[in-house]
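# here's a sequence, model it:
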Amino acid sequence: MQYITGFEHYREDAGTAVTLGKFDGLHRGHRKLVERIMEHVEREPDLKSVVCFFEMTEFKKMRHLDQKRLMLNEERAIRLEGKVDYLIECPFLSVKEMEAETFIEKILSGLFHARYIVVGENFRFGHDRRGDVAMLAKFQERYGYCLEVIPNEYYGERIVSSTYVKEVMKTGNIDLVNRLLSYPYTIAGTVQKGAGMGREIGYPTMDIYPCQEKILPPNGAYVCKLHVDQEWYQGVCNIGQKPTVSKGGETILSVHLFCYEKKEEANGKAVVLHLYHYLRPEEKFEDVEELKCQIEEDIWEGKRHFLLTMESRRALLESETKKQKKN
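Just a heads-up that it's a prediction; the model follows:
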C-alpha cells in the first residue's frame, strides 16, 4: 500500500475504485466501504483501490474544536496495510471551499479516474456540504463512473458511527467498542524507559505515552495484547497516572506481559497495543503490598479472559465442524 499525503503527490493513471470519508476508527460501517472497493479490484485487476480520508486536524484547530480521535493516521495505515493500493490523506482545508461538482470533475474523475465510487448514504462533500449521493448519482454518466451507496450499518437500533464509538468509549465498555469497530481498539506508540518500580515489586512493565490526540477509555486496568519484536504477547495494562507509586502527571499506559523476558531491550521500540476487556477503575492503594495483590488478581483475570476466549473459539469451531458433517 502507498500512503500519500496531498492530492498533488498522486500519480496513478489507472482507473480506480475509490471510497471517501473521515474514516475515524475504521469501524464496521467503514469496513463495508473498504471491502467493497477491494471486491471491485479482485474482479477487475486493472483497477486500483483508493481510500481517501479527510484530515481534519487543522480545520478543528481553526474552529477550536475537540481534536481527539479514535485513530491516528499511522494507525489507519497499519490497519489498511496489505488491503488497498492507496491510502490518500487529504487535508480538509485544501478542499473545503471547492464546489461539489468541481470536486467530482477535478478529483474523482480527473485525478482518480474513478470507475467506481463507493460511499455511505450520509456522505457529504464540497463547499457548504452541498454535494451528496444524489449529486454523485446525477453525474455518473457525464464522468463515466458507477456509484454505489452502502446502507448504514446498525448495532441494535443505533447507527454505527465514530460518534457512537466515542460515546461508548467514555463508559469504559471496551468489549462493545471492539464489536462496533470489528477489531480490538488499537494504540500505537513507543516504549519509554520508566522508573523501574514494576520490576522492583516483581511485575515489570513497559511504559507507553500515548499521543495527546488519541482518545483513551477511562483510567483503569484492561486486558491487552502487545505487538513487539514481531510477536503478539498477552498481558494486562493500566491506563492512568500510577497514583500509588507516583505523584501523577501525564497519562501512561503501563503494560505487563505474561511471557516476555526482554523488557529492558524494549525501550525505544515501536509497539502496537490492543485493548480487549475492562477489569477495574484505577485506584490509589495504601501501600505497595496492596498494589501487588491487586496486580496478581488482574493477571489472573487477564489469563482467564484469554483462556475463556480460546475455549469459546474451540467450541464454535467444533459446532461448525459438526454442522458441516451433517450436511
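# C-alpha from now on. contacts and neighbour counts both.
OK.
# tell me which helix or strand comes right after whichever strand or helix holds Val177.
Using DSSP states H and E, Val177 maps to helix 174-181. Sequence order places strand 185-192 as the next helix or strand after helix 174-181, per DSSP H and E.
# show me where the stretch 151-300 of the chain has its strands.
Assigned by DSSP state E, counting those that start in this stretch, the stretch 151-300 of the chain shows strands spanning 154-155, 158-159, 185-192, 206-208, 220-228, 231-240, 252-257, 270-281.
# wait, which of those strands is closest to Val51?
strand 185-192 (19.6 Å; CA to CA).
# what residues sit buried inside the closest one?
Tyr185, Thr186, Ile187, Ala188, Gly189, Thr190, Val191 (16 or more other CA atoms under 10 Å).
# to compare with the earlier structure, here is another sequence to fold:
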Amino acid sequence: MLVFRGFSRPAPAPTVLTIGNFDGVHLGHRALLRKLKDHAAATGLMPAVLTFEPHPREFFAPDKAPTRLSSLREKLELIAAEGIDFACIGRFNAALASMDAEAFVERLLVDALRVGHLIVGDDFRYGAGRRGDFALLETLGRRHGFTVEALGGVQQDGLRLSSSAVRHALADGRMEDAARFLGRPYVIDGRVVRGQQLGRHLGVPTANIRVKHRRPALGGVYAVSVDGLPDGPHRGIANIGYRPSVDNTTRALLEVHLFDLDRDLYGAHLSVRFLHKIRDERKFADLDALKHQISEDLLSARQYFTH
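This is a model prediction of the structure:
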C-alpha cells in the first residue's frame, strides 16, 4: 500500500475514497473497506483511505480523548491487509480544524485525492464546526464531478459495531466480545527493549515492549499468543500496565513471558494477541507476594490453553 503524509502531492490516480479514523479496524470498518474495494474493481478507480493523525478528539481535548486501539502503524497494516492500494495521512492541526466544509472537499478530496466516488458512514461530519453533512457532500459532488454513497452502520448481536464498543469490551475484560467485534483477537505490536531483568530474577523471564499508545485500551494480566518469531506462534502470559509493585512507572509497559522459551529476544518485533483476561493489575506488599501471584497466574494461563 502506498502511503502519503499530507496533501502536497496529488494521488497517483483517480480514487474511490473513504474517510475515517479507523481505530482498531473493526468489522464495521472492514465492511466499509470491502465496499470500497468492490467499487474500485467495478470502476477502475484506485481504492483509497483518508485518515488523520492525531485523532481529532486528541487535538481538541487530549485529556478526554478515547484510548487508542491501534497505533498508526498497526492501523495502516490492517487497512493494507484489506486490499487497499493507497492511504493518505492528514495531520490534524489548527489549520485543518478551522477549514470550512467547502474548502475541505475542494482542496483535500478533489485537488489532492482526486476523488471520483466517495463512500462514508451515514454519520460522517467534516469541516469547521462539523458543519458538513451528507447532503452538502452530494451538492459539492455534483459541482466537482464525483458521486457520494452512504454506508449504514454494521450491527452484531443487536449492537452497532464501533471503536467505542471495542474499547468498552476491552476495559471490562470481555476479550471474546472484543474479538467478535474486531473479527480477530485484540493485538498490540511492538519491539522488544531492554528492561530491569526483574522477571528473570523472579524466575519468569519477560520480553518488554514499550506501548506506543499514550493510554492503552486494556490493563492487567492475560493469556496471550505471540507472533513474530520464526518458530511461532508461541503461547504465554502478559502483563500490561504500570508495575505498581516495582517502580510504578508513568508509561505503560507490556511484559510478555513465553511458555517453555528462554532466549534473547531483544530487537524482535512481536505481535501479542490478547485472548483471555486473568486479573487486573494490582500492588503487592513485597516481591515474595508478587512471586506467589505470578505462579498462580501462570497456572491460570496454562489452564486456559488446556481447556
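# include distance to Ser312 of structure 1 when you put the strands of the stretch 151-300 of structure 1 into CSV, please.
Listed next are the strands of the stretch 151-300 of structure 1 as CSV, based on distance: least, CA to CA, whole Å:
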stretch, distance to Ser312 of structure 1
strand 154-155, 22
strand 158-159, 27
strand 185-192, 20
strand 206-208, 30
strand 220-228, 17
strand 231-240, 17
strand 252-257, 22
strand 270-281, 15
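# so which of the ones you listed comes closest to Lys325 of structure 1?
Short answer: strand 154-155, nearest of the strands of the stretch 151-300 of structure 1 by CA to CA, at 32.3 Å.
# from the chain's centroid, how far away is the closest one?
Distance of strand 154-155 of structure 1 from the chain centroid (CA atoms, centre = their mean, to the nearest Å) equals 18 Å.
# now do stretch 269-279 of structure 1
12 Å.
# mind listing what Ser182 of structure 1 touches?
His27, Arg28 (CA atoms under 8 Å, 6 or more residues apart in numbering).
# now do it against His256 of structure 1, distance only.
Applying CA to CA, to the nearest Å, the value for Ser182 of structure 1 to His256 of structure 1 is 25 Å.
# over to Glu282 of structure 1?
Taking CA to CA, one finds Glu282 of structure 1 at 15 Å from His256 of structure 1.
# then Asn122 of structure 1?
42 Å.
# which one of those two is surrounded by more residues?
Comparing Asn122 of structure 1 with His256 by other CA atoms under 10 Å, the one with more neighbours is His256, at 26 against 11.
# so the residue sitting nearest the centre point of structure 2, which of the three states?
In structure 2, the centroid-proximal residue (CA atoms, centre = their mean) is Ser70; its distance is 2.0 Å. Using DSSP: H, G, I helix; E, B strand; the rest coil, the structure places Ser70 of structure 2 in coil.
# longest helix of structure 1?
The helix that spans the most residues within structure 1, counting by DSSP state H, is helix 288-326.
# tell me the buried residues in that helix?
In helix 288-326 of structure 1, counting by 16+ other CA under 10 Å, buried: Leu291, Lys292, Ile295, Asp298, Ile299, Glu301, Gly302, Lys303, His305, Phe306.
# okay if I get those residues as TSV plus distance to Gln324 of structure 1?
Converted to TSV, the buried residues of helix 288-326 of structure 1 look like this (distance: CA to CA, whole Å):
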residue	distance to Gln324 of structure 1
Leu291	50
Lys292	48
Ile295	44
Asp298	39
Ile299	38
Glu301	35
Gly302	33
Lys303	32
His305	29
Phe306	27
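# from the residues you listed, which two are the most distant?
Farthest apart among the buried residues of helix 288-326 of structure 1 by CA to CA are Leu291 and Phe306. That separation is 22.7 Å.
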